[in-house]
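1. just the structure for this:
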Amino acid sequence: MSLQALFPAVDSSLPIAGGTLSAVADFEILARALDAAGLSATVGGLSDFTLFAPTDAAFADLAVTLGFTGDTDDPDAVFGAIAGALSGLAPDGDPIPLLTDILLYHVSGAESDAAGLNADGPVDTLLTDASVEVTGNTVVDGDPNFQNADIVSPDVDAGTGTIQVIDQVLLPLDTPAESDPGTLLDVLKESGGSFDDDNTDFDMLLAALQATGLDDAADDPEAELTVFAPNDAAFISLAQSLGYEGDDEEGAFQAIVDAAGVLRPEDPLSFVSDVLTYHISPGEQDSGAVLGSESIDTLLGEGLGVDGTMLVDADPDAENAEIIGTDIAASNGVAHVIDEVLLPLDLPMVDQTPEEASEDSSEDPEEPEGDDDSFGWVEGLGIAGLFLALFFLA
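-> Okay, the predicted model is just below:
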């Protein structure tokens, strides 16, 4: 049975960002799950309802989280993996009660569009004493660890109700359907592990960890760490402050490595390693602990200041990093996403705009006196000169 068979009013294709979904082909697992739980007639007979409908890809993500390593494009294999996992979690080995609870958690007895869901606060579901909350396009479920769902095709008219298409399966708090999320390295590897056009993930952080050998520390199952994880946009911003004029991940990564080579030509990766360990704090600290602190210790030995949602690093002129994502759970710690790379040393000229640098120059046009004059040649070399000066002065 397909979603279109359950709801004949649904169009054959549903628009989403970057393409469309097929009401026939992209909801096979949802229809199969409703059949297995004996809920097809129940849901199909509702009126004035709201259904949060996970796509087949959403069920595949759940299966992978539960340990599935097979073909995620095979609905039979995905559904079998989920049923098998639920069987293992059920006290009597019967997956149907848990599956039923999960499905009931996707249905509200009140019809509402996306705007109404945002305005109404907690949305009661057909699962007793269980609700979801919609914030923007995100549906916050009862599981604090599993990734929240996004509404990817809102307000689909199903004739007697409304469907909100979502990209993750919703999990109620009392459903033990979460698995080991993997290590911090595993979490970063979900980015895909290669440079791409998505600046919101962690390809560059993963590449830096692997280049320096710190990936083993992030993969240590015995560790308890807090990682402040700059996304790819943060690394590109750093590269641009170092003089890089592009906006692609591969070029930005090379620009940062090249700058490290100027700073420490005998061992460029040691500088990168210092920067990375400045992003790691010993112990597992959730967002409440971090935001409630005045300072955070790091593995580098240099501390970070905390000012609201901002992390204050050792560079007084650079933009402070803001915590833009919190509490990404891992088996060996937790990660919080930040929008700037933290710098463990003061590089004031790196952080000036061309206008600021020009103003400084015009304020004091005379050549420096004394010993400082020996470094006057640095000005003509821009960023590279600054790094060389810092290196020789160290």
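2. contacts, neighbours, all on C-alpha from now
-> Fine.
3. and T135, how far from F59?
-> Separation of T135 from F59 (Cα to Cα, to the nearest Å) stands at 22 Å.
4. so for those two, which sits in the more crowded spot?
-> F59 (23 against 16; other Cα atoms under 10 Å).
5. the more buried one: which element?
-> helix 56-65 (DSSP states H and E).
6. what about the helices in the stretch 201-350 of the chain?
-> 203-212, 215-218, 232-241, 249-263, 268-277, 287-291 (DSSP state H, counting those that start in this stretch).
7. so what touches the third one?
-> What that stands for is helix 232-241. Here helix 232-241 makes contact (Cα atoms under 8 Å, 6 or more residues apart in numbering) with 198-205, 246-249, 252-253, 255-256, 338-341, 350-351.
8. quick one, which of the helices of the stretch 201-350 of the chain is nearest to P97?
-> helix 287-291 (34.2 Å; Cα to Cα).
9. second chain to compare with the first, below:
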Amino acid sequence: MHLTRMVRGLAVGTAVTTVALAAAPAAASANTGAKPLGTRSLAAVLTRDTGGFDRNGADYDILTKAVLTVLQAKPQSPVKVLTDGTVALTAFLPNDRAFERLAQDVGGGRTLPTEQQAFTAVAGLGIDTVEQVLLYHVVPGATIDARAARKADGAALTTALGPAITVDVRYGWCIQLVDADRSDRDPVVVRTDINRGNRQIAHGVDRVLRPVDLP
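-> Model (predicted):
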């Protein structure tokens, strides 16, 4: 993986992202439930786990640390939408193993790094790049639960970064997401309906979505 190319490829104006988020309808929803949706934010869900880095590749310690690091450096970052539960959105959350795989690709190592090592590698991309990678995992304006996603094969979802990702439903139940990188395996949803019943919903994925095509 060419790290420099990834950073250059993510030189997208923050103003464009801000406009995209502002234009998103606040209450649009594809949620199939009949009850009014709650306003618990995804940030509140992520920060409930206070254990920090561990050996559990299925949780979201690295993602949580990345979100908090961006918001600490840039309090007005569009990433802060994850803290506002009144704003409807769908997020695809890379688990710790996903970030470890990304760090392994970046470093060219033969073994997976620890969570701390993976976070250090990701943070080394720079705050702006981390911010934009995070925004590529957020679809503002709609609460899309797993049931709706499985009926959306071929749909293009416009992300908070600007470029779209495509839903690829296989076998009627497996949800895969097609990103901009054509030379690497596309992420698969491995956990669904995180924060179900609220305007902000998420699905866990096993790879980090890549907003640029890397060799």
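10. just to revisit the earlier point, so which of the helices of the stretch 201-350 of the first structure is the most surrounded?
-> Mean neighbours per residue, mean count of other Cα atoms under 10 Å, is largest over these for helix 232-241, with a mean of 22.
11. could you tell me where that one falls in the second structure?
-> Across the second structure, the stretch matching helix 232-241 of the first structure (TM-score structural alignment) is residues 96-105.
12. give me the mean deviation of the matching stretch from the first structure.
-> With mean Cα distance after the TM-score superposition for the first structure, stretch 96-105 of the second structure departs from the first structure by a mean of 0.4 Å once superposed.
13. what residue of the second structure takes the place of S87 of the first structure?
-> Aligned partner of S87 of the first structure by TM-score structural alignment: none.
14. and stretch 219-226 of the first structure, how far out from the chain middle?
-> Distance of stretch 219-226 of the first structure from the chain centroid (Cα atoms, centre = their mean, to the nearest Å) equals 19 Å.
15. give me the distance between the two termini of that stretch.
-> Start-to-end, stretch 219-226 of the first structure (Cα to Cα) is 13 Å.
16. what residues are up against the residue positioned nearest the centre of the second structure?
-> The centre of the second structure sits closest to H137, judged by Cα atoms, centre = their mean, with a distance of 2.8 Å. Shown in contact with H137 of the second structure (Cα under 8 Å, 6+ apart): 91-93, 159-160, 209.
17. ok, it to P215 of the second structure distance?
-> For H137 of the second structure relative to P215 of the second structure (Cα to Cα), the value is 21 Å.
18. and the aligned partner of T83 of the second structure in the first structure, what does it touch?
-> Under the alignment (TM-score structural alignment), T83 of the second structure pairs with D219 of the first structure. Neighbour list for D219 of the first structure: 183-186, 332 [criterion: Cα under 8 Å, 6+ apart].
19. again, but for L276 of the first structure
-> 208-209.
20. look up how far S293 of the first structure lies from it.
-> For L276 of the first structure, the distance to S293 of the first structure - Cα to Cα - is 21 Å.
21. same question for E356 of the first structure.
-> Where S293 of the first structure is concerned, E356 of the first structure sits at a distance of 33 Å (Cα to Cα).
22. so what corresponds to I324 of the first structure in the second structure?
-> Under TM-score structural alignment, I324 of the first structure pairs with V190 in the second structure.
23. right, and its match touches R207 too?
-> No - the pair V190 of the second structure and R207 does not pass the contact test of Cα atoms under 8 Å, sitting 9.9 Å apart.
24. of these two, who's got more company?
-> R207 (25 against 17).
25. the more buried one contacts D186, doesn't it?
-> Yes - between R207 of the second structure and D186 there is a contact at 7.1 Å, judged by Cα under 8 Å.
26. please name the nearest non-neighbouring residue to the equivalent of A160 of the second structure over in the first structure.
-> Aligned by TM-score structural alignment, A160 of the second structure pairs with L299 of the first structure. Counting by Cα to Cα, 6 or more residues apart in numbering, L299 of the first structure lies nearest to T277, which is 5.2 Å off, once chain neighbours are set aside.
27. what is the equivalent residue in the second structure for the one you found?
-> Under TM-score structural alignment, T277 of the first structure pairs with L135 in the second structure.
28. what's the spacing between its match and A66 of the second structure?
-> 12 Å.
29. also M6 of the second structure?
-> 17 Å.
30. follow-up on the earlier one: now the helices of the stretch 201-350 of the first structure as a markdown table including distance to L14 of the first structure?
-> Formatted as a markdown table, the helices of the stretch 201-350 of the first structure follow (distance: least, Cα to Cα, whole Å):
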| stretch | distance to L14 of the first structure |
| --- | --- |
| helix 203-212 | 31 |
| helix 215-218 | 40 |
| helix 232-241 | 31 |
| helix 249-263 | 32 |
| helix 268-277 | 43 |
| helix 287-291 | 37 |
